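Peer 1: Below are the sequence and a predicted model; questions follow.
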Amino acid sequence: MKTLLEFEKPIADLEAKLVEMKKLAVENNVDVSAAAASLENSIEDLKRETFSNLTRWQRVLLSRHPDRPYTFDYIENICDEFIEIFGDRTVGDDKAMVGGFGKIDNQTFMIIGQQKGRNTKQRQKRNFGMPNPEGYRKALRLMKMAEKFGKPIITFIDTPGAFPGLEAEERGQGEAIARNIRDMFMLKVPVICVIIGEGASGGALGIAIGDRVLMLENTWYSVISPENCSTILWRTWNFKEQAAEALKLTAKDMFENGLVDGIIPEPLGGAHLDYALATQTVKKVLLETLEELNNIPSRERILQRIEKFGKMGVVI
């Protein structure tokens, strides 16, 4: 059964009426083409009105939609071949962080991303997309491997944050993320980072230092989630909507503030409504971005990467 967010329900009601109208027309051999076309236009207009006026909190909800494509969905839809690589060679294999070599139109990439689960069993296996230190160390190992073989890197970011458990802290969660951030600045190969869902705190930043950082239209990127911000400021989650507005965490906000390099459009209503269109749009942008980055010498790319992130947060 399709999951509906509150603001999607009026659209779903009209779509249900359209289906019922067409069904009755077939059963009674009645021509309803004109009425159906009118209703389809009404549905399209309502979609455009609804999704062009979403609040920041509604964008957050859309980024978390359970039917939204995850990292493996993008890999399956844009890669002609993919070989997954496991383990950090120290502790074990973190299922919340996945990666491997993928071929897209005869170009081999190292693709790394956070992976969530669709059901309870998968969510437990993937730890709700919250990596442990070994996940970030695996990611860095794969990045170094890509650099060794001269392959560009793509990272897909979709996490509510790095895992905050005691055992993660004991194994060096902060150090692992900090090392990734430091070493990603110096990678000689092109690095393209795409936020495909949630981009929360250092958990996202640990694989998000790139030559180009892009956000899908209905995603968010922030130092803290609206719920946790509300809890700190108001001691309750009840002000999460106000927190989302204050954080200015949408793709549009991030782009206007110069914190990301571009916004990738989604199908009307969200990426979860059309996997094929959403993933092919991402594929096109990735290949165009790589072509642009390949024209920049590696040393120049590194200097630009450092300069770009060095400017963030500076007020003149």
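Peer 2: That came through, no problem. Residues are numbered from 1 along each chain as shown.
Peer 1: from here on, contacts and neighbour counts on C-alpha atoms
Peer 2: Fine.
Peer 1: any idea how far the residue positioned nearest the centre of the chain lies from residue 187?
Peer 2: Nearest to the mean C-alpha position of the chain, by Cα atoms, centre = their mean, lies residue 196 at 1.4 Å. For residue 196, the distance to residue 187 equals 22 Å [Cα to Cα, to the nearest Å].
Peer 1: quick one on the thing from earlier: does the residue nearest to the centre of the chain sit in a helix or strand, and which one?
Peer 2: Element membership for residue 196, per DSSP states H and E: strand 191-200.
Peer 1: Quick one: residues in contact with that strand.
Peer 2: Residues from elsewhere that reach strand 191-200 (Cα atoms under 8 Å, 6 or more residues apart in numbering): 60, 63-64, 70-71, 152-161, 205, 207-216, 218-225, 286, 289-290.
Peer 1: let's see it at 7 Å
Peer 2: 63-64, 152-161, 208, 210-216, 219-225 (Cα atoms under 7 Å, 6 or more residues apart in numbering).
Peer 1: Can you name the element that comes right after it?
Peer 2: On the C-terminal side of strand 191-200, the nearest following helix or strand under DSSP H and E is helix 201-205.
Peer 1: list the helices and strands that following helix packs on?
Peer 2: Applying 3 or more Cα pairs under 7 Å, 6 or more residues apart in numbering; DSSP states H and E, one finds that helix 201-205 contacts strand 153-159.
Peer 1: Check which residues of the strand it packs on are buried.
Peer 2: For strand 153-159, a neighbour-count test (16 or more other Cα atoms under 10 Å) marks 153, 154, 155, 156, 157, 158, 159 as buried.
Peer 1: What is the distance between it and the centre of its chain?
Peer 2: 7 Å (Cα atoms, centre = their mean, to the nearest Å).
Peer 1: Doesn't residue 210 lie inside a helix?
Peer 2: No: secondary structure of residue 210 (DSSP: H, G, I helix; E, B strand; the rest coil): coil, not part of a helix.
Peer 1: That one: neighbouring residues, count only.
Peer 2: Using other Cα atoms under 10 Å, the number of residues around residue 210 comes to 27.
Peer 1: this is the comparison structure:
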Amino acid sequence: MPATNKQSLDFERPLLDLEKQLDVLMQSSTNSDMDFTDEIKAIEKKIEQTKRQVYSDLSPWQKVQLSRHPNRPYSPDLIKRIFSGFEELHGDRLFKDDNALIGGPASLDGQRVMVIAQQKGRNTEENLKRNFGCPNPEGYRKALRLMKMADRFGLPIISLIDTPGAYPGIGAEERHVAEAIAVNLREMSNFEVPIIALVIGEGGSGGALGVAVADRVLILENAYYSVISPEGCAAILWKDRAFAANAAEALKLDANELLNLGIVDKILPEPAGGAHRDWDVTAQTIKVALLGELQELSKVQSGEFAQLRYEKFRKMGKFTA
């Protein structure tokens, strides 16, 4: 994990304690003539066993917590590991630039694509700059500007999703955030280039869907995609955000449930312990998946994407008379 400060969730504490013991032993082995090989091997074995115990049967709420892990790779971390020549473009040509959503052309193994990505921050300063990953209407209009450019030049669109939701502030409402998202839904439905959406962390409500009307919707193993955050749902149904864990279970928002419901098309596995434990492996998994999906979508004839996209979304959900 590239992050220098190891932070952990409550259910990860046993694992973190063992890793600290291993660090101490490794340091002692380096600084002295004593041989700690057997002790090191024993702790490494215990760490692997603990990983399996901790992560083998996570609850929906624990997966939500992992999707928000402070050391999880964010969009820029993945972009620089997956793509080359990424050139960020700014502004919606209407109001201003939105730092919660970035985008621009890049190359994926030599193929030119348009990357759209939602971006959070790792500290208070970055979060204020990135608006905690909550795009304003100008973010969605910037994304639409870039996607129209991609459609005009025949570039596949790759969207990385990681947001708790669109920004709900007064300014966003005054600038018509709901209209901006709705226009994106309409326009993305009709683009005649391949579109791949990947949920890498949080996929919250219309904030995520505004850049996720895609031919293929992928999700990382410990990410979530939902009509509302667990806390928001708990506040509505139980009048208390403390019931977020109950809400997470009821919402069926984790990757396996979403695959069963046909909301996502594929789950991408994360390294043992989660994406935050190895950014490079996570990026390589994503890259291989994107290349495979683009190869499949290259078989679709221009002029057929809109109809296939329509059929895909019409199949979602179950209805009874």
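Peer 2: Thanks, I have the structure now. All of these numbers come straight from a predicted model, not from anything done at the bench.
Peer 1: what's the TM-score for these two chains?
Peer 2: Once superposed, the chains reach a TM-score of 0.97 (TM-score structural alignment, normalised by the length of the first structure), with 316 aligned residues with a Cα RMSD of 1.2 Å.
Peer 1: And the buried residues of strand 153-159 of the first structure, which is closest to residue 121 of the first structure?
Peer 2: Residue 121 of the first structure lies nearest to residue 159 out of the buried residues of strand 153-159 of the first structure, by Cα to Cα, at 17.6 Å.
Peer 1: Looking at the second structure, name the residue matched to the closest one.
Peer 2: Using TM-score structural alignment as the criterion, residue 159 of the first structure maps onto residue 163 of the second structure.
Peer 1: so its match sits right up against residue 134, yeah?
Peer 2: Yes: if you go by Cα atoms under 7 Å, residue 163 of the second structure and residue 134 touch, sitting 5.9 Å apart.
Peer 1: Would you mind checking the contacts of strand 191-200 of the first structure for buried ones?
Peer 2: Here, 16+ other Cα under 10 Å leaves 63-64, 152-161, 208, 210-216, 219-225 buried among these.
Peer 1: which residues in the first structure form helices?
Peer 2: For the first structure, the helices defined by DSSP state H occupy 9-28, 33-51, 56-63, 71-78, 120-125, 133-149, 166-170, 173-185, 201-205, 226-234, 240-247, 251-256, 275-294, 298-311.
Peer 1: Select, out of those helices, the one closest to residue 90 of the first structure.
Peer 2: With Cα to Cα as the criterion, residue 90 of the first structure lies closest to helix 133-149 of these, at 7.5 Å.
Peer 1: Count the residues that sit near whatever residue of the first structure lines up with residue 307 of the second structure.
Peer 2: Using TM-score structural alignment, the equivalent of residue 307 of the second structure in the first structure is residue 303. Per other Cα under 10 Å, the neighbour tally for residue 303 of the first structure reads 13.
Peer 1: What residue in the first structure is paired with residue 86 of the second structure?
Peer 2: Matched to the first structure by TM-score structural alignment, residue 86 of the second structure sits across from residue 82.
Peer 1: Once you drop chain neighbours, what's closest to its match?
Peer 2: Once flanking residues are discounted, residue 82 of the first structure sits nearest to residue 102: 4.2 Å by Cα to Cα, 6 or more residues apart in numbering.
Peer 1: That neighbour touches residue 111, doesn't it?
Peer 2: Yes: with contact defined as Cα under 7 Å, residue 102 of the first structure counts as touching residue 111 (6.4 Å).
Peer 1: Comparing the two, which residue is more hemmed in?
Peer 2: More crowded of residue 102 of the first structure and residue 111, by other Cα under 10 Å: residue 111, with 29 against 24.
Peer 1: ok, now which ones touch that one?
Peer 2: Going by Cα under 7 Å, 6+ apart, residue 111 of the first structure touches 99, 100, 101, 102, 153, 154, 155.
Peer 1: Can you tell me which of these is nearest residue 170 of the first structure?
Peer 2: residue 99 (24.3 Å).
Peer 1: Need the counterpart of the closest one in the second structure.
Peer 2: Here residue 99 of the first structure is matched to residue 103 in the second structure, going by TM-score structural alignment.
Peer 1: Burial check on residue 187 of the second structure, number of neighbours?
Peer 2: Neighbour count for residue 187 of the second structure, taken as other Cα under 10 Å: 15.
Peer 1: Name the nearest residue to it, sequence neighbours excluded.
Peer 2: Leaving aside its chain neighbours, residue 187 of the second structure sits nearest to residue 144 (8.0 Å; criterion: Cα to Cα, 6+ apart).
Peer 1: possible to save the helices of the first structure as JSON lines with distance to residue 264 of the first structure?
Peer 2: Listed next are the helices of the first structure as JSON lines, based on distance: least, Cα to Cα, whole Å:
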{"stretch": "helix 9-28", "distance to residue 264 of the first structure": "24"}
{"stretch": "helix 33-51", "distance to residue 264 of the first structure": "15"}
{"stretch": "helix 56-63", "distance to residue 264 of the first structure": "14"}
{"stretch": "helix 71-78", "distance to residue 264 of the first structure": "14"}
{"stretch": "helix 120-125", "distance to residue 264 of the first structure": "27"}
{"stretch": "helix 133-149", "distance to residue 264 of the first structure": "24"}
{"stretch": "helix 166-170", "distance to residue 264 of the first structure": "33"}
{"stretch": "helix 173-185", "distance to residue 264 of the first structure": "23"}
{"stretch": "helix 201-205", "distance to residue 264 of the first structure": "18"}
{"stretch": "helix 226-234", "distance to residue 264 of the first structure": "23"}
{"stretch": "helix 240-247", "distance to residue 264 of the first structure": "21"}
{"stretch": "helix 251-256", "distance to residue 264 of the first structure": "9"}
{"stretch": "helix 275-294", "distance to residue 264 of the first structure": "7"}
{"stretch": "helix 298-311", "distance to residue 264 of the first structure": "20"}
